[in-house]
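Peer 1: dropping the sequence and predicted coords here.
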Amino acid sequence: MLFRLFLLFTIIPLAELWLLLWFSSLTSPIVTFGLVVVTGILGAWLARKQGAQAWRKIQQHMV
């Protein structure tokens, strides 16, 4: 199990890095950086929205 987790936590980041470098070679580093920033902002917004929704559900079930 530990070996599988080790592979998971090494292969996925390496694949992500490879995809970013590949995409950067197709477009430009600036476009790739913009894509990373935009997806980071969208991910943070989604996490905040889903976290608030989950917190409300927890509070409703406690009352």
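Peer 2: Structure received.
Peer 1: going forward, measure contacts and count neighbours with C-alpha atoms only.
Peer 2: Will do.
Peer 1: ok, residue 26 to residue 20 distance?
Peer 2: 10 Å (CA to CA, to the nearest Å).
Peer 1: which residue is nearest the middle of this structure?
Peer 2: Centroid check for the chain by CA atoms, centre = their mean gives residue 43 as the closest residue, at 6.4 Å.
Peer 1: which SSE is that one in?
Peer 2: helix 29-62 (DSSP states H and E).
Peer 1: in that helix, which of the residues would be classed as buried?
Peer 2: residue 32 (16 or more other CA atoms under 10 Å).
Peer 1: how far is it from where the chain is centred?
Peer 2: Helix 29-62 has its C-alpha centroid displaced from the chain centroid by 9 Å (CA atoms, centre = their mean, to the nearest Å).
Peer 1: also this one, for the comparison:
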Amino acid sequence: MLFKIFLLLTIVPIVEIFILFKIAEVTTVWTTIALVIVTGFVGAYLAKTEGVAILTSIKRELNEGRVPGNQLLNGLCVLIGGILLLTPGLLTDITGFTLVLPTTRQLYTNLIKRWLTSMIQTGSINVFFRR
């Protein structure tokens, strides 16, 4: 697991820098910098508005006496997406936007649910309920 995190934290930035250099070759350095700044601002705004909507939904579900499972997964996706959108780079921005936007975020939440379900069924993770 540690090796996978190491690869993620070294390979992704190298690929991102390479892509940004290629964009700068095709356009200009200033256009590339503007692209990074604009996607950061737009991403932060989207993450904030989606996050507020999810928090409102979580509060509503809690007030109705329900456990907000789906909304917690949505919140996790928006949080990760917001972090990726604030990270300079094109690949992280694309991934971040797909995590923040509701239509594509549903794909991630379904994937997380299937992953958690398989971990519970295989015994890789245990879930205990207290009363």
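Peer 2: Received, thanks. All values reported here derive from a predicted model rather than from experimental measurement.
Peer 1: could I get the TM-score for this pair?
Peer 2: TM-score for the superposed chains, counting by TM-score structural alignment, normalised by the length of structure 1: 0.92, backed by 63 aligned residues with a CA RMSD of 0.8 Å.
Peer 1: circling back to that earlier point, same for the helix holding residue 43 of structure 1, what does it pack against?
Peer 2: Judged by 3 or more CA pairs under 8 Å, 6 or more residues apart in numbering; DSSP states H and E, the packing partners of helix 29-62 of structure 1 are helix 2-26.
Peer 1: so the helix it packs on matches what in structure 2?
Peer 2: Here helix 2-26 of structure 1 aligns to structure 2 at residues 2-26, judged by TM-score structural alignment.
Peer 1: mean deviation, the matching stretch versus structure 1?
Peer 2: Superposed on structure 1, stretch 2-26 of structure 2 shows a mean distance of 0.8 Å to its aligned residues (mean CA distance after the TM-score superposition for structure 1).
Peer 1: pull out the buried residues from that stretch.
Peer 2: Using 16+ other CA under 10 Å as the test for burial, stretch 2-26 of structure 2 gives 13, 16, 20, 23.
Peer 1: of all the residues you listed, which comes closest to residue 3 of structure 2?
Peer 2: For those, the residue nearest residue 3 of structure 2 by CA to CA is residue 13; the value is 15.8 Å.
Peer 1: for residue 40 of structure 2, see how far away the closest one is.
Peer 2: Per CA to CA, residue 13 of structure 2 is found 16 Å from residue 40 of structure 2.
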